[in-house]
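Undergrad: All I have is the shape, not the residue letters:
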């Protein structure tokens, strides 16, 4: 419970330092991102403007803090899940109500562990490519004035570079490169997680096969973990492949993103 509370409350405070303290407020962060992107696009340079560098650095630290807390939470939940399932397997002499309580707690903790794993993956991706992970904030609130003009210019230059092979502005090259890195990060992380899940599935099915037929409770537990791990590995593989495809040709996906695929 303490780690869940820390995950929600602490990252903004941990990421903020000095003049960045105001960015912990979501409204101020959104406004800062919108103003920074307008200034960066207007500069015409590859190098980030001070305003954009400030929010990108803050967002990097924010995701690192979230990833670390989520990883610690994942470790705690895995340890707790192991204890609960071991207790369930040894609960033969306990009442039916106690066994149901242990099984229910084990399922709940397992689901929370999977949620924590997804959170770790997403925040690692955000830390690797903080600029791209900031882009959805551009759609928060009313998009008008200078921001609307800037987004129109970005869309037009992206469309031109894809359609006619026109010259790509330096700022847009940086955005495309970061967008590619954003998807490469998830492809790599997803591949690692898929390998781990496949390994877990193999081990679970081996334990299932070695368990005596008379021990139905243990066989059900190992069989369930084997099936769940295999299914999740397939889902993660699909995610990894999709991100790999996008990373190989990021410009069309980035254009779709700016055209409303927030």
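TA: Structure received. Computed from a prediction, not measured in an experiment: that's the story for all the values here.
Undergrad: drop to CA atoms for contacts and neighbour counts, all remaining ones
TA: Fine.
Undergrad: Residue 89 is in contact with residue 217, correct?
TA: Yes. Between residue 217 and residue 89 a contact is recorded at 6.8 Å, counting by Cα atoms under 8 Å.
Undergrad: what's the neighbour count on the closest residue to residue 131 other than its chain neighbours?
TA: Counting by Cα to Cα, 6 or more residues apart in numbering, residue 56 is the residue found nearest to residue 131 once chain neighbours are left out, at 5.9 Å. Applying other Cα atoms under 10 Å, we find 22 residues neighbouring residue 56.
Undergrad: Relative to the whole chain's centre, how far out is the helix or strand where residue 56 lies?
TA: Using DSSP states H and E, residue 56 maps to helix 50-89. Relative to its chain's centre, helix 50-89 lies at 11 Å (Cα atoms, centre = their mean, to the nearest Å).
Undergrad: ok, then the element right after that helix?
TA: Per DSSP H and E, the first helix or strand lying C-terminal to helix 50-89 is helix 96-128.
Undergrad: what packs against that next one?
TA: Applying 3 or more Cα pairs under 8 Å, 6 or more residues apart in numbering; DSSP states H and E, one finds that helix 96-128 contacts helix 50-89, helix 170-210.
Undergrad: Just send those back as JSON lines, with distance to residue 125 too.
TA: Formatted as JSON lines, the helices and strands packed on helix 96-128 follow (distance: least, Cα to Cα, whole Å):
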{"stretch": "helix 50-89", "distance to residue 125": "9"}
{"stretch": "helix 170-210", "distance to residue 125": "5"}
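Undergrad: Second structure for comparison follows:
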């Protein structure tokens, strides 16, 4: 076999199958892990949305701010779903970071066809790792405030029926009592604020991590003479800086919504 053949580094032979298992697990696993037998039907998206609509109508009709039985079942299921998905995505992220380090180090030592193959593989692993980070962050947010996450599945443009009438009542309360909301609406406003504060905190932590990583990479860039190594370090250092700015923008947007949660709900419901 030619020395230029695209042969994966030895450690990658363990990490690649693990990543290949975790990618579909992140997609299919959470519904399976969240189901407790009685709620296995929620794995069907149509059934889940139907349960959300019914649960919300009952929740609003009760008016106490406590979950109705229907809404409580959906929120509990959605909490377990988010926890499972956050854990799986985080494990996948760790595996992809380790795999990325292996692949890019191999790229720096390779030549010819092998070098090109490793560059493509490294770019793919990097992109998938960033996607895993986004999925993990979004599901931590959903696990902290599952009620608001559930509400995002409501078809707020519904016309006719109980749901449409309930949505009209919510819009009316948001317009009339944004600062002295009744219990059901107050609970929604509070949970919506928690939902966005959570993402703001996550964004701050991620941005700090990206800044630290970028600084470390740029220092190594400055202390390295090899041109190929400098290109890789410079590319990742620059990517880290750009991503840190983007994440901070996301965090700032979530702080703005959390500061006026009632307004955020007004925009969501189209009041």
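TA: Noted; the coordinates are in hand. Quantities reported herein were computed from a predicted structural model and do not represent experimental measurements.
Undergrad: Tell me how they score on TM after superposing.
TA: For these two chains in superposition, a TM-score of 0.93 is obtained (TM-score structural alignment, normalised by the length of structure 1); 252 aligned residues with a Cα RMSD of 1.4 Å.
Undergrad: Ok, which of the helices and strands packed on helix 96-128 of structure 1 comes nearest residue 28 of structure 1?
TA: Among those, the nearest to residue 28 of structure 1 by Cα to Cα is helix 50-89 (10.5 Å).
Undergrad: so that closest one matches what in structure 2?
TA: Counting by TM-score structural alignment, helix 50-89 of structure 1 falls onto residues 69-108 of structure 2.
Undergrad: Can you state the mean residue-to-residue distance of the matching stretch versus structure 1?
TA: For stretch 69-108 of structure 2, the mean deviation from structure 1 after alignment is 0.6 Å (mean Cα distance after the TM-score superposition for structure 1).
Undergrad: And for stretch 238-251 of structure 2?
TA: Stretch 238-251 of structure 2 sits 0.3 Å off on average (mean Cα distance after the TM-score superposition for structure 1).
Undergrad: Which residue numbers in structure 1 does that stretch align to?
TA: Under TM-score structural alignment, the match for stretch 238-251 of structure 2 is residues 227-240.
Undergrad: Give me the buried positions along the matching stretch.
TA: Residues of stretch 227-240 of structure 1 classed as buried by neighbour count (16 or more other Cα atoms under 10 Å): 227, 229, 230, 232, 233, 236, 237, 238, 239, 240.
Undergrad: how about those in JSON lines, adding secondary structure?
TA: Shown next, in JSON lines, are the buried residues of stretch 227-240 of structure 1 (DSSP: H, G, I helix; E, B strand; the rest coil):
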{"residue": "227", "secondary structure": "helix"}
{"residue": "229", "secondary structure": "helix"}
{"residue": "230", "secondary structure": "helix"}
{"residue": "232", "secondary structure": "helix"}
{"residue": "233", "secondary structure": "helix"}
{"residue": "236", "secondary structure": "helix"}
{"residue": "237", "secondary structure": "helix"}
{"residue": "238", "secondary structure": "helix"}
{"residue": "239", "secondary structure": "helix"}
{"residue": "240", "secondary structure": "helix"}
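Undergrad: Among these, which one sits closest to residue 25 of structure 1?
TA: Nearest to residue 25 of structure 1, judged by Cα to Cα, of the buried residues of stretch 227-240 of structure 1 is residue 239 at 31.6 Å.
Undergrad: in what helix or strand does residue 252 of structure 1 lie?
TA: For residue 252 of structure 1, the enclosing helix or strand under DSSP H and E is helix 250-258.
Undergrad: re the thing from before, what's the match of stretch 238-251 of structure 2 in contact with?
TA: Outside stretch 227-240 of structure 1, the residues that touch it by Cα atoms under 8 Å, 6 or more residues apart in numbering are 186-191, 193-195, 197-198, 200-201.
Undergrad: Just the buried ones out of those, please.
TA: Here, 16+ other Cα under 10 Å leaves 186, 187, 188, 189, 190, 191, 193, 194, 197, 198, 200, 201 buried among the contacts of stretch 227-240 of structure 1.
Undergrad: Just the element for the nearest residue to residue 72 of structure 1 once chain neighbours are set aside, please.
TA: Excluding the flanking residues, the one nearest residue 72 of structure 1 by Cα to Cα, 6+ apart is residue 3, at 7.9 Å. In this structure, residue 3 of structure 1 sits in helix 2-15 according to DSSP H and E.
Undergrad: you'd agree residue 85 of structure 2 is up against residue 24?
TA: No. Using Cα under 8 Å as the test, residue 85 of structure 2 is too far from residue 24 to be in contact (11.2 Å).
Undergrad: quick one: which of these two has more around it?
TA: When neighbours are counted by other Cα under 10 Å, residue 85 of structure 2 and residue 24 differ, and residue 85 comes out ahead with 27 against 10.
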